[in-house]
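In: Sequence and predicted structure below; questions after.
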Amino acid sequence: MTSSLRRDDPPTDVVAPKAAPSTRPRPRIRPVLLTHLAAALLALLGVVALTFLVGPIEQLRIAKVGYLMLAIAGLQLLVGASGQISLGHGAFMFIGAYATALTVLHAPMVPLAAIMVLTVVVGCLAGIVVGAATARLHGPYLAGATLALAVGLPALALYFSDILGGSNGLLFKMRGAPPELAGLVTDNQWKAWVIWFTVLVALVVLATLSRGRLGRRLRAIRDDEAAAAMAGIPVGRTKVTAFVISAGCGSLAGACEAYLLGTATPSSFSLALSLSLLAALVLGGLGSLWGAFWGALALVYLELAGKELADLLGLSSSVADNVPLVFFGTLLIVIVMAWPMGIHGALSRLSGVVRRR
């Protein structure tokens, strides 16, 4: 009687061994994130030390550099990384400032950290709406749509004056330094620390995203949108994501400004602010968060230099108000003509020349 099993068939009573449990280690935090966290910690320590060396007015300027840097960094992700030109970034700062003011006035017991998170959420929701509406727009059409946003949104404070305070805005009081630090730390110092801590946390997130998959997708869309779509990148969704993150950064920057000044007024978020942020980004350098830092420094200290120059020349108030703009614009033209990649590009080229020597 012939057996039905062939010689090469496995025996039916043999059970296949179970796969051994995986011994692969759990993924750790990426070294890039650790590097960014270490750099942020060093920067925060530097800011804390610097506030002890300068006076109260200079401490306010240091804090202003911080929240302007955050706003420009968010714009950098949108313009420098994805190539979407936005002229309405000041409108998202308006949203963050007024969200902070309304929360403090109507819910004063909400902690500051929760207020900051709330402003980011509100800004991101606004970014979803605006980003979805403008996802198919390009070039001047996108710039025009965001320009309308920058002009129209602050006007809501005049239309809903009962809620938003009209042209005078909203005035509120926020807590300064803790009582335990009375006599050791001033309110201006404490606010500068809080603002820079918030800014550096947001910058760590931005830097990590820029080095990851999202950053690569944004750069691919910026270089060639059609090729990115053929490569399987969801162009529309990625562009909306960039708009949402940028709006969240702008809203958080507006919240930091409101926290520093204790007021939110529509005149602080005019079209001039949006244009200044974009000009500062070009001046500082597209494509790097360092460009946001140089741009914020230029916005704060070139304006101060222009005012001091006007006072030195004894110019009338009508002329003196325009001197900082002329000063900033002239420097912007010179920098862009000499170094198209801005201040950061010039410094990178200079450091490369020094290394080769």
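Out: Cool, got the structure.

In: Going by C-alpha atoms from here, please, whenever you check contacts or count neighbours.
Out: Noted.

In: neighbouring contacts of stretch 325-338?
Out: Applying C-alpha atoms under 8 Å, 6 or more residues apart in numbering, the contact partners of stretch 325-338 are A279, V282, L283, A298, L299, L302, E303, G306, G342, I343.

In: ugh, wrong one, I meant stretch 346-357
Out: W339.

In: Buried residues in that stretch, which are they?
Out: By 16 or more other C-alpha atoms under 10 Å, the buried positions in stretch 346-357 come out as A346.

In: quick one: contacts for the residue nearest the centre of the chain?
Out: Closest to where the C-alpha atoms of the chain average out (C-alpha atoms, centre = their mean) is G74, at 2.9 Å. Residues near G74 by C-alpha under 8 Å, 6+ apart: L206, I245, S246, A247, G248, C249, G250.

In: Take this one as well and set it beside the first:
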Amino acid sequence: MASPAPRPAADEVRPPAGPPAPVGTRARWSTVPLVVRHLVLAAGALAAVLLLIAATDTVNTMRIAAVGYSVLAIAGLQVLIGASGQVSLGHGAFMFIGAYTVALLVIRLPMLPLWVNLLITVAVSAAAGVVVGGATARLHGPYLAGATLALAVGLPSLAVRFPELLGGGNGLAFTTRGAPPALAATVSTAQWQAAAVWFTVLLALTVLATVSRGRLGRRMRAVRDDPLAAAAAGIPVGRTKVAAFVLSACCGGLAGACQGYLLGTATPSSFTLALSLSLLAALVFGGMGSLWGALWGGAALVYLEVWAEDAAHALSLGTSVTNNLPIVLFGLILIVVVLLRPDGVHGAVRDAAGAVRRAR
């Protein structure tokens, strides 16, 4: 009589075969290519913005659009400072380049569509980024900050130096196209312009987010953390710094182009040193190290000024107080945020979201 087959040991017992375990939504989402994920998120954000501007008046629509190009400008500064560690005090100069490039294109070549003007603006801004990045690649710390500070102070004066071309102190005024005839009856000019600005901003943020998560982003973070170790690992430190300047310049130029397109003007008084410092303060307020910080910084940059002016008018304060109250209020809030949350508003939001997930 045959002996029964030996049973496997307890640690060798396997469960019976069955259908594969279902893959969670989060796991399936992580298998989607990175650029596709970013495009899907950008499409959802654009849909939310379109619903928002459809439900607001013209003034609030313009403010929403202003938040858009402010977010893009701060995101470009985030790439330069937060990702590559290069301190810049002249980011407003690239916005100046973008705004005047669009103004000259609209005035001199009015037949060009908006998207062509924006592409040309990106090319001009990239060329400026190569020049500035190449000239400052060996600088760091206060020397780099001083060089970019000179750029922010000196570049807007070109409008006064060449008044025939750049309009002098009054700048350039131009008229942009509104909504297409098929949509003109249902969509106002402000709504169409705000939608165009946010479409451009979200497309640029998609590119930035993809690059930041890719090889160039890893190189920039390595150069930021330790340039010597990065060079020893074979990373071209100089070219990586220039690439970061080019990305930042493209974002700044595109933001300035969106501002000029929205307002229909390009004036040197709009791109003073105060703008560059405000963008830097908004970046610190929102939180360096993440593109989400640009969103909080851009919203604060626009709406804190609006709320401060409304409060000053409600209290019947003088003109000088009304003009300076937004700066004082933003400075006080920035000090509080830096003392309590050095990682900015996004750091606080991230920690709160993590606490909610752990509680669940």
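Out: Looks like it came in fine. Just so you know, these numbers come straight off a predicted model, no measurement behind them.

In: Now the TM-score, please.
Out: Here the TM-score for the pair of chains, by TM-score structural alignment, normalised by the length of structure 1, is 0.91; 329 aligned residues with a C-alpha RMSD of 0.9 Å.

In: For whatever residue of structure 1 lines up with A173 of structure 2, which non-adjacent residue is spatially closest?
Out: Aligned by TM-score structural alignment, A173 of structure 2 pairs with L171 of structure 1. Computed as C-alpha to C-alpha, 6 or more residues apart in numbering, the closest residue to L171 of structure 1 that is not its neighbour in sequence is T263, at 4.5 Å.

In: Touching, that neighbour and L170? I think so.
Out: Yes: here T263 of structure 1 lies in contact with L170, judged by C-alpha atoms under 8 Å, at a distance of 5.6 Å.

In: which residues do these two both contact?
Out: Common neighbours of T263 of structure 1 and L170, counting by C-alpha under 8 Å, 6+ apart, are A101.

In: returning to what we had before: number of nearby residues for the match of A173 of structure 2?
Out: 16 (other C-alpha atoms under 10 Å).

In: distance of it from S317 of structure 1?
Out: Applying C-alpha to C-alpha, to the nearest Å, the value for L171 of structure 1 to S317 of structure 1 is 27 Å.

In: go on, G248 of structure 1?
Out: 37 Å.

In: ok, these two, which is more surrounded?
Out: More crowded of G248 of structure 1 and S317, by other C-alpha under 10 Å: G248, with 29 against 11.

In: residue contacts, the more buried one?
Out: For G248 of structure 1, counting by C-alpha under 8 Å, 6+ apart, the contacting residues are G74, F92, T119, V120, V121, V122, G123, C124, G127.

In: One more: Q193 of structure 2?
Out: Q193 of structure 2 is in contact with A65, G178, A179, Y261, L262, counting by C-alpha under 8 Å, 6+ apart.

In: Looking at those, which is nearest S290 of structure 2?
Out: A65 (21.4 Å; C-alpha to C-alpha).

In: Once you drop chain neighbours, what's closest to the aligned residue in structure 1 for that closest one?
Out: Mapped onto structure 1 by TM-score structural alignment, A65 of structure 2 lines up with A63. What sits nearest to A63 of structure 1 in space, not counting adjacent residues and going by C-alpha to C-alpha, 6+ apart, is A192, at 4.6 Å.

In: What's the match for the one you found in structure 2?
Out: In structure 2, A192 of structure 1 lands on A194 (TM-score structural alignment).

In: same deal with G345 of structure 1?
Out: Structural correspondence for G345 of structure 1 with respect to structure 2 (TM-score structural alignment): G347.

In: Its match reaches L291, doesn't it?
Out: No: judged on C-alpha under 8 Å, G347 of structure 2 makes no contact with L291 at a distance of 11.7 Å.

In: who has more neighbours, those two?
Out: Set G347 of structure 2 next to L291 and count neighbours by other C-alpha under 10 Å: L291 wins out with 25 against 19.

In: How about the equivalent of that one over in structure 1: what's its closest non-neighbour residue?
Out: Alignment note: L291 of structure 2 maps to L289 in structure 1; criterion TM-score structural alignment. Spatially, and ignoring its direct neighbours in sequence, L289 of structure 1 is nearest to A73 (5.9 Å; C-alpha to C-alpha, 6+ apart).
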